[in-house]
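>>> what follows is a predicted structure for the sequence shown.
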Amino acid sequence: MDANSPLVLVDMGIDTHQEPVVYMRGDCHVCRSEGFSASSRVLVKAGGHALIASLNVVDDRVLAPGEVGLSKVALARLGLPVGSPVSIAHVPVLNSLGAVRKKIYGHGLSEAEFTEIIGDISAHRYSDIAIASFLSVCAGSRMSLDEITGLTRAMVACGQRLSWPGHERVFDKHCIGGLPGNRTTPLLVAIVTAAGYPMPKTSSRAITSPAGTADTMETLCNVNLQLADIQRVVTETGGCLAWGGAVNLSPADDLLIRIERALDLDGEGQLIASVLSKKIAAGSTHAIIDIPVGPTAKVRTRPAADRLAGLFTQVGEACGLHIRCLLTDGSLPIGEGIGPVQEARDLLAVLQRKVDAPADLRERALWLAANLLDLAEDCGVSAALHKATALLDSGQALAQFERILNAQGGRKSLPDAAFEVVISSPAAGRLTAIDCRKLARLAKLAGAPFSAAAGLRLHARVGDTLEAGGALCSLYSDSRGERDYALDYYQSNADIFQLGGGGHA
């Protein structure tokens, strides 16, 4: 077969998540003539269609001579039907990888270099390994203020931006995470928009937690809104609760988050750039940043929180965004549910003013909402808190939340998990502490957030006195394997729940 002969496209039926993969025989004429080997980056072309992917070499029995296979995501991105003739070539040199290597060797990067890197990542030109290298070398405190600002602007520049004519101030909120069950954002959107202020909220899915706002809201309504949908919903209701990855506002962000999740990494500079780029792209002008601080939270000390708050504020100012950072108590989980469905049950209970609604979730949401209303009205947090409370207690916030759900396609019914196990205290005592990190890990091992109904529901809070056999929490899972895996983890980490006297549950 001639080295220039096209190959015939085959669907391999393999889910490689978001990493495009090409499959070729080791004796393929193209492999031999071009010198390709396993893990090579190759360019798949046909007419006006092109795709960069990683090469996997397969046995002769997997593909017939003259065939080239694509993974599911590669086939979708290429946009050609099975059986189409395609050619395979070397990938053009990516100059931005030189900037990544420059950073690896300890040198700072300019905004132009970040723009080139983010542009190539957004265009799917980077392999997962290259993205992981970029994220790793930017993690910790390896980025200067100028670099974080440059990365933020680069992430905004690579996508589209929303604008809201007629609104001088547009509001937003973000929590940096690390606190299980802290699902305040939907409550804030309901309260603030009920007060008449625009809040077009786009959120990420979970990175290192058992649920993100988008994961929780997806159990209640459609969050995969396109730009036109977001504009329609906000025009109709004043706010929205959408998944940011469904729109082209900061397209590199979800590509980076996918690798961060795999690395269990949430670096300081990338965190700030991720959060603020989405706020700016959504057209927000004012935002609050919730920074929980606690011994097992993401941010563990006051100095670390002060540093992060300072960076958020300075980068926001440099990008034309007014930021108010709030350092909050991160010593305990918030609410009773952990995982998408369980957290949805909590926020609905607060909106519906149920007597058994989690008081800590209600109080935290009201205080955060008061800060947003203070930004809007400059009335002082105390007066704003009174207004937020009235909006919630009168049912106006619930009615507004239902309007947003209806505008986003209508409210869904919450699913139940296939398996439930009650975890009990083996001894009597007073519950003195809960390890937030390990608690979140337990919920993730049970299947959250990928199984929406998976997670935990707390039955005991710090300060409660328990009898031996008293319920600590219920663990929910949709598979026996995940249930057993989570329970094995708990047996090795029973110090998640600390009892008075130095023991653990």
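Thanks, I have the structure now.
>>> drop to CA atoms for contacts and neighbour counts, all remaining ones
Will do.
>>> please identify the helix or strand for the nearest residue to residue 344 once chain neighbours are set aside.
Excluding the flanking residues, the one nearest residue 344 by Cα to Cα, 6 or more residues apart in numbering is residue 216, at 5.8 Å. Residue 216 belongs to helix 213-218 when assigned by DSSP states H and E.
>>> and after that helix, which helix or strand comes next?
Scanning forward in sequence from helix 213-218 by DSSP H and E, the next helix or strand is helix 227-237.
>>> now for that next one, which elements pack on it?
Applying 3 or more Cα pairs under 8 Å, 6 or more residues apart in numbering; DSSP states H and E, one finds that helix 227-237 contacts strand 199-203, strand 239-243, helix 396-407.
>>> on that earlier part again, please report the distance of the residue nearest to residue 344 from residue 450.
11 Å (Cα to Cα, to the nearest Å).
>>> of those two, who's got more company?
Using other Cα atoms under 10 Å, the more surrounded residue of residue 216 and residue 450 is residue 216, with 28 against 15.
>>> ok, now which ones touch residue 288?
The neighbourhood of residue 288, defined by Cα atoms under 8 Å, 6 or more residues apart in numbering, consists of 172-174, 323-326, 368, 371-372.
>>> same thing but 10 Å
171-175, 313, 322-326, 368-369, 371-372, 375 (Cα atoms under 10 Å, 6 or more residues apart in numbering).
>>> now the helix or strand residue 89 falls within: buried residues?
Taking DSSP H and E as the criterion, residue 89 maps to strand 85-90. Neighbour-count burial for strand 85-90, counted by 16 or more other Cα atoms under 10 Å, picks out 85-88.
>>> take the one below as the second:
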Amino acid sequence: MKLKIKNLNFSTGVPVCILNQKSADLLGVKINGRILLKKGDISLFSITDISNDFVNEKEIGLSYEVSQRLNLKDNAEIDVLLSSPPKSLVFIKKKMNGEKLSQKEINLIIKETVNNSLSESEISLFISSMYQKGMDIKETIFLINAILKSGKSIKLNNKGIVVDKHCIGGIPGNRTTPIVVSICASAGLIFPKSSSRAITTSAGTADVVESVAKVDFSVSEIKKIIQKTNACLIWGGSLELIPADEKIISIEKTLNIDPESQLLASIMAKKLALGAKYILIDIPYGENAKFNKKRALELKNKFEILGRHYKKIMRVVLTSGDQPIGNGIGPVLEMIDIIKVLSQSQDRPLDLEKKCIYLSGEILEMTHKSKKGKGQELAKELLTSGKAFEKFKEIIKAQKGDLNRLKFAKYKKDILAERTGKIKFLDNKKINSLGRIAGAPFDKSAGLFLYKHLGDDVKKGEKLITLYSESKSRIKASINFLKEQKPILY
């Protein structure tokens, strides 16, 4: 069936096409059914909705997500076909039953994830089956290969040393990446950094950088940024780079789960797509972190196996995850912490600075930019001299950004200590939840500022937290959460 395109100016989150009831009946498609759109070499699967208000029987309405991918003008004709059920469903059911999948089977699941053959609920089944049944290291390698195959890899012309790092999430704040990238790039290392948006926390690195700069670029644009600055701080969900990964991550957010095999595959695929030879992995551990020490060591071993398989020089470090790192929690507030550390402001968060110097030192040593045992010394010198801050500003400018773009929240509320005492416990999960209730990461300016850390003395009437939000109702909900859940014990 040929229909005329009508680009609709609204987003649905996923590719959706709207058909008139008569067109839908002729095609034999129902609401939430699948159709295939074809125009020359371009083809795209889409979910359907039905409405006689938006389109007539000769038209097909395209959501923003479909319009963006097809890039066709209104009234252009397109072939619309009824789509058969995805072939990979049988392999998803196989994994649900606890069976192992082959490279070919995982390739098809990922291919049909990217081309939109699989619905969100079907992708959710795959994610849930990975979470419940797990994947062995061989299947994880197959998953990495499939994710890489679904997108594009960047081959840099630079003859320099290409490095990358990743911190397993879950710790509020802990925004080390922009600082580490700036320190290492100022030392002459090539540091193409691709990051995710938040899954379970109040911000991911991409959310934080996006508060002052663009993070979504084409492969050719990324290359130009790296050639200019030695580095980039981009979002890993670029349609060209590794689209499968970000699509899976977006559904993980809804499910609020992060299967280990997908975590490993997501991290490794990003590193491999950007051509890193040296990789540092930071795994925060502790009873209050995503992983206890036993699980962290198991994960460390798996990363090292993957590093050897892909012939990468990899170092995995275990760091304390017992409390938030830094003061700001939420995109804008974490960016303020970053700027304070890089500019060596007197009120900078020293715990964040210390960790960044440690991680940067590890990278500088493993790449032989410094002698063994002297990496932290060089990292500190690059930071205190202002070279790292200048490099950061270069990167932000190259990414069409401006540090003056920081926008503060409309509403704020100070939370005061009700009594005198000492900070005994800071619940990472509850503090992350508090930031999300305030509106982070979707409202870039939302979140909280944390004044105290473990062991700090508290006086009655002192500020413990300042809440920031774009809505009064979210401030109220955050206060209620604080009263009920008590994320800070003193």
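Cool, the structure landed. Just so it is clear, the model here is predicted, and its values are computed rather than measured.
>>> follow-up on the earlier one: in the second structure, which of the contacts of residue 288 of the first structure remain in contact?
Contacts conserved in the second structure for those, using both residues aligned by TM-score structural alignment, their matches' Cα atoms under 10 Å: 171-175, 322-326, 368-369, 371-372, 375.
>>> now for the residues you listed, which pair is the farthest apart?
Across these, no pair lies farther apart than 175 and 375, at 17.1 Å, counting by Cα to Cα.
>>> how big's the offset between the helix holding residue 216 of the first structure and the second structure?
Helix 213-218 of the first structure differs from its equivalent in the second structure by a mean of 1.2 Å after superposition (mean Cα distance after the TM-score superposition for the first structure).
>>> quick one: that helix aligns where in the second structure?
With TM-score structural alignment applied, helix 213-218 of the first structure matches the range 205-210 in the second structure.
>>> now that stretch, how far from the chain's geometric center?
9 Å (Cα atoms, centre = their mean, to the nearest Å).
>>> what packs against the helix holding residue 216 of the first structure?
Judged by 3 or more Cα pairs under 10 Å, 6 or more residues apart in numbering; DSSP states H and E, helix 213-218 of the first structure is in contact with helix 185-194, strand 199-203, strand 239-243, helix 340-351.
>>> can you rerun that using 7 Å?
On a contact count with 3 or more Cα pairs under 7 Å, 6 or more residues apart in numbering; DSSP states H and E, helix 213-218 of the first structure meets helix 340-351.
>>> next helix or strand past the helix it packs on?
Criterion used, DSSP H and E; the element after helix 340-351 of the first structure is helix 359-377.
>>> neighbouring contacts of that following helix?
182, 184, 187-188, 191-192, 288, 334-335, 350, 380-381, 384-385, 388-389 (Cα atoms under 7 Å, 6 or more residues apart in numbering).
>>> which bit of the second structure covers it?
Under TM-score structural alignment, the match for helix 359-377 of the first structure is residues 350-368.
>>> which stretch of the second structure lines up against stretch 470-488 of the first structure?
Aligning stretch 470-488 of the first structure against the second structure (TM-score structural alignment) gives residues 462-480.
>>> what comes up buried for that stretch?
Buried-residue list, stretch 462-480 of the second structure, by 16+ other Cα under 10 Å: 462-471, 474-476, 478-479.
>>> one more: stretch 177-189 of the second structure?
By neighbour count on 16+ other Cα under 10 Å, the buried set for stretch 177-189 of the second structure is 177-187, 189.
>>> how about stretch 117-136 of the first structure?
Per 16+ other Cα under 10 Å, stretch 117-136 of the first structure contains these buried residues: 117-122, 124-128, 131-136.
>>> pretty sure residue 58 of the second structure contacts residue 3?
Yes: shown here, residue 58 of the second structure and residue 3 form a contact pair, counting by Cα atoms under 7 Å, at 5.3 Å.
>>> between those two, which is the more surrounded one?
residue 3 (20 against 16).
>>> which strand or helix spans the more buried one?
Assigned by DSSP H and E, residue 3 of the second structure falls within strand 2-7.
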